[in-house]
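[1] this is a predicted model, with the sequence first.
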Amino acid sequence: MRGVQQIKKIQTDDKKKFYNYLNLKLTGLICEESDWLANLSNASALLWLLLEDINWAGFYLYKNGELVLGPFQGKPACTHIQIGKGVCGTAAKELKTQVVEDVNKFEGHIACDSASKSEIVIPIVKNEKLVGVLDIDSPILNRFDKEDALYLEKFVDTLNKYMDWSKVI
C-alpha cells in the first residue's frame, strides 16, 4: 500500500511558486500509480484542496462523441456535455483553453451550479486526440486569468506525462 504524501496549503501571491508546488504535488501523487481513476480523483482533490476561491474542480472525459463526467470535487454536476456546448464543450471543440471572466456573459453557458461566476477549462489532448477537459469553477468574477491558464495547462501536461489515457478512452 502506497502512502499519501503530506500536502499543505501554501500562502503566496506568487502564482509561479504556487503552481510549481501544485505540479510537484501532482507528480508525487500520480508518477507511480497506473490506475487512471485513482490519478484523476487525486488530481481533482489536489486542486480542490490547494486552489483558493473555487467551487468545483474536475474532469470531463471524451467518450462516444461527447464529454462525460469524470472524477471531481464539488456539487453534483452535469453528466453529459455535447461537443461545442457550454464552456467545456467549446474548449473540447476548439482544443483551446477557455478563460471565462463572467459565465453569465458566455453564450450557451451550462449552469450546473448557480453559484459559479467564472470558469476555466483546459482541453486534455494526447497524440493530437481529445481525451477530455479539466474544468474549474469559481464563485468569484474574474477569478482566472492568462497566468492561471498557462500554469493549469502545465498541470494537464503533467497528467499527460504520467497517464496512460488508452485505458480511459
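    Noted; the coordinates are in hand. Predicted, not measured: the structure shown is a model, and the values here were computed from it.
[2] only C-alpha atoms from now on, for both contacts and neighbour counts.
    Will do.
[3] contacts for stretch 59-76 next, please.
    37, 40-41, 44-45, 48, 55-58, 77-83, 89, 112-113, 130-135, 169 (CA atoms under 8 Å, 6 or more residues apart in numbering).
[4] pasting the second one now:
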Amino acid sequence: MFQTSSYSGDRVKDYELLLQQVKALLNDEPDHVANLSNASALLNQFLENVNWVGFYIYKDTELVLGPFQGLPACIRIPTGKGVCGTAVETKETQVVADVNAFPGHIACDSASQSEIVVPLVVNDEIYGVLDIDSPSTNRFDETDKKYIEKFAAIVQSSLN
C-alpha cells in the first residue's frame, strides 16, 4: 500500500497520494511515537534528495530529538536557535534555501545544505517540529512547502 512505485512522477498528484497514505497510516492509532515514526519513514521514502526527515518534540524550553530517518542528529535545540528553534519561536514554516546563509544555523549534519521546518501546534501549544534536510541547496519550493504543511497538519491531527 505504501510503495513508492505507485507514484506517477507528477509532483502534485504524488503529493496528494502521499496525503492519503499518511491519513490511512495514522488512522485510529493513538500512540504518538508510533505515528511520528511511521510519518517520518513514509515521508523519507517519498521525498527525493533528502538526507534527514524527522521530528523534534518541544519539552520545557527546548526541542528534543524524536522519531526520525537519517544519520544521528542533534539531541536538544533551544527555542530561537537554528532553523528548528526559529520555527518554534515564530510558529511559522521556515524554508531555507542555503543553511550556510541562515544566521545561527545548527549543523547537525554538515552534508545538509537546505532545510524546511514546519511547526506542529496542538491545542494552540507548540508540540514540536517536522524537520527535513537536503544535501542540495534550493531543494524545497512552494509546492513542497504547501504539501509538507498539509502532511504536518495530518500528523498534528493524530496528536490530539
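    Right, received. Where do you want to start? These figures come from a predicted structure and were not determined experimentally.
[5] care to give me the TM-score?
    After superposition, the two chains reach a TM-score of 0.95 (TM-score structural alignment, normalised by the length of the second structure), with 158 aligned residues with a CA RMSD of 1.0 Å.
[6] circling back: which members of the contacts of stretch 59-76 of the first structure occur in helices, if any?
    The helices, defined by DSSP state H, take in 37, 40-41, 44-45, 48, 89 from the contacts of stretch 59-76 of the first structure.
[7] now, of the residues you listed, which are buried?
    Neighbour counting over these (16 or more other CA atoms under 10 Å) leaves 40-41, 44-45, 48, 89 as the buried ones.
[8] save those residues as CSV, and put in distance to N160 of the first structure too.
    Formatted as CSV, those follow (distance: CA to CA, whole Å):
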residue, distance to N160 of the first structure
L40, 11
S41, 15
S44, 15
A45, 18
W48, 20
G89, 20
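[9] and the most centrally placed residue in the second structure, what is it in contact with?
    The centroid of the second structure falls nearest to L130 when counting by CA atoms, centre = their mean (2.8 Å). Neighbour list for L130 of the second structure: 53-56, 117-120, 152 [criterion: CA under 8 Å, 6+ apart].
[10] K93 of the first structure now?
    K93 of the first structure makes contact with 83-84, according to CA under 8 Å, 6+ apart.
[11] that one maps to what in the second structure?
    Mapped onto the second structure by TM-score structural alignment, K93 of the first structure lines up with E89.
[12] one more: T27 of the first structure?
    T27 of the first structure maps onto K23 in the second structure, by TM-score structural alignment.
[13] surely that match is in contact with Q156?
    No: K23 of the second structure is not in contact with Q156 according to CA atoms under 8 Å; the separation is 11.0 Å.
[14] between these two, tell me which one has more neighbours.
    Taking neighbours as other CA atoms under 10 Å, K23 of the second structure and Q156 compare with Q156 leading, 21 against 17.
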